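A.B. asks: For reference, the sequence and a predicted model appear below.
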Amino acid sequence: MQRSAYGIRFKTAEKGVCLNMDSNQYTKEFNSPIGRMTMASDGENLTGVWMEGQKYFGATLGNHGPGASLPVFDLVEEWLELYFQGEQPGLVLPLAPQGNEFRKSIWSILCDIPYGEVITYGEIAKLVAQKMGRAAMSAQAVGGAVGHNPISIIIPCHRVVGSKGSLTGYAGGIERKIKLLQLERVNMEELYIPAKGTAL
C-alpha cells in the first residue's frame, strides 16, 4: 500500500494480481459542476470515477449494480464536494484501480502531483525509466497509461500536460481539463490548446 503526499491511500495488489473483471462491483452517480459522474467500488475500495461521455468510460467496470449506501461512496462524495468548492481535500481515500503493473506505476506517480501544479508526459517518462532502470521510456506509452486512468480527478491525470505546456490527451475532454486546472488556480498563461495531431 502506498501513501501519496496528496492524501490518497493507493492500494496495490500482489504482483500479477488484480481484481477479476467478472467480480461484482457497485456504482453510484454524482452530479458535479462538470457534469454527471459515475463512481465504482468493489464494496470497500474505490475502483472508478468517470465523467459522462469520457473516453474509456467504465472500461474496468465488469459486472455491477447500484451501491448507494456504501461508506466509500459517502467519503468520495465528500471529497468531490470539497474539491469542486476549490479546496484541496485532506480526506484519505482507499483506491484500488484495476490495471497492469505498468499502468499502476504511472497512476501512483499521478497521485504525487501536487494540487495546483502540472507535469509533462516526458517528465513522467523519465521518472518511470529511472524506477525501471532504463535509459529512456516512451512518452506515448506513458500517455496511454494516463489516458486509461479509471479514477478521474482523484487520481489527477488532468495535471499532466504535453511538451511546452500543450493541453492534450485528456480522456474527459480539453474543456473539462481547463476547468479543473482553473479550479486549482494553475497558472494558465504558459498552457495552450495544441493543433490537432500535436505530439506529447
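C.D. replies: That came through fine.

A.B. asks: all contacts plus neighbour counts: C-alpha atoms, from now on.
C.D. replies: Will do.

A.B. asks: for the residue most central in space within the chain, what are its contacts?
C.D. replies: Residue closest to the average C-alpha location in the chain (CA atoms, centre = their mean): residue 155, at 3.2 Å. For residue 155, the contacting residues are 107, 110-111, 149, by CA atoms under 8 Å, 6 or more residues apart in numbering.

A.B. asks: One more pass at 7 Å, please.
C.D. replies: 107, 110-111 (CA atoms under 7 Å, 6 or more residues apart in numbering).

A.B. asks: how about TSV for the residues you listed, with neighbour count and distance to residue 69 added?
C.D. replies: Converted to TSV, the contacts of residue 155 look like this (neighbours: other CA atoms under 10 Å; distance: CA to CA, whole Å):
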residue	neighbour count	distance to residue 69
107	24	27
110	24	29
111	23	27
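
A.B. asks: Comparison target, given below:
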Amino acid sequence: MEFAAPLGGPRRFTTTTPTPIGELLLLGDGESITGLYMLPDHLYMPSIADDWVRDPGLFGELERQLDAYFAGELKVFDVPLAPRGTPFQLDVWRELSTVPCGVTTTYGAMALAIGKPTASRAVGAANGRNPISIILPCHRVVGANGSLTGYGGGLPRKMRLLDMERG
C-alpha cells in the first residue's frame, strides 16, 4: 500500500463516529485519513487543538466503509491514507496493510517481512504508535506464542475485532 504525503499547514479535520466497539475519532487532512483512534483512551492519541476543523462531511466514505466492515461485508478498506511517522514506522504500517482480514501474524514475522529480522521489539513499538487503527490492522498482530499482546485501543477491543473478523 502506498501512503499519500501528508498535507502540511492548517488542513486538519476531525469528526467522531459511533461503532460497535465504541466511538472512533477520525482525523484527516482534507484528502487522506491521518488518524483513527478509539475513544476515550486510545494510547498515543493526539490532542485536538483549536485549529482543527470539525467536518463530518469529509469522512463520509470512511464511515460507509467502517459500517460495512463492522457488518462483516468489507474485508479491505479503500480510502487514501497519510500516516505520519518515521521511515521505519511507515515500513511497519505498510506491512500491516498486507495482513488479511481474519488472519493474524507475529511481530517477528513482520520484522522478517520488512527485512529487519532482529527488530521484533521495534516492530511492536511501531505497531503501538499506529495512527490509523483498524484500517492498518495492528490488532491482527499477536505474540510469538499466539497470545494477545498490547493494543492501543485496549485488549478487550483487540479480542472483539479478531473474533468479529473470524466470523
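C.D. replies: Good, I have the coordinates. A quick note: this is a predicted structure, and the numbers were derived from the prediction, not measured.

A.B. asks: Give the equivalent position in structure 2 for the residue nearest to the centre of structure 1.
C.D. replies: In structure 2, residue 155 of structure 1 lines up with residue 136, judged by TM-score structural alignment.

A.B. asks: Wasn't its match part of a strand?
C.D. replies: No. Counting by DSSP: H, G, I helix; E, B strand; the rest coil, residue 136 of structure 2 is not part of a strand but coil.

A.B. asks: circling back to that earlier point, out of the contacts of residue 155 of structure 1, list just those in helices.
C.D. replies: 107, 110-111 (DSSP state H).

A.B. asks: which one among those residues gets closest to residue 168 of structure 1?
C.D. replies: For these, the residue nearest residue 168 of structure 1 by CA to CA is residue 110; the value is 15.9 Å.

A.B. asks: The closest one against residue 159, yeah?
C.D. replies: No. Contact criterion CA atoms under 7 Å: residue 110 of structure 1 and residue 159 do not qualify, at 8.0 Å.

A.B. asks: Please report the distance of residue 129 of structure 2 from residue 152 of structure 2.
C.D. replies: Per CA to CA, to the nearest Å, residue 129 of structure 2 is found 8 Å from residue 152 of structure 2.

A.B. asks: The two: who's more crowded?
C.D. replies: residue 152 (22 against 19; other CA atoms under 10 Å).

A.B. asks: what are the ranges of the helices in structure 1?
C.D. replies: 71-84, 101-111, 121-132, 139-147, 174-183.

A.B. asks: Mean distance between the shortest one and structure 2 after superposition?
C.D. replies: Read that as helix 139-147 of structure 1. Its matched residues in structure 2 lie on average 0.6 Å from helix 139-147 of structure 1 after superposition (mean CA distance after the TM-score superposition for structure 1).
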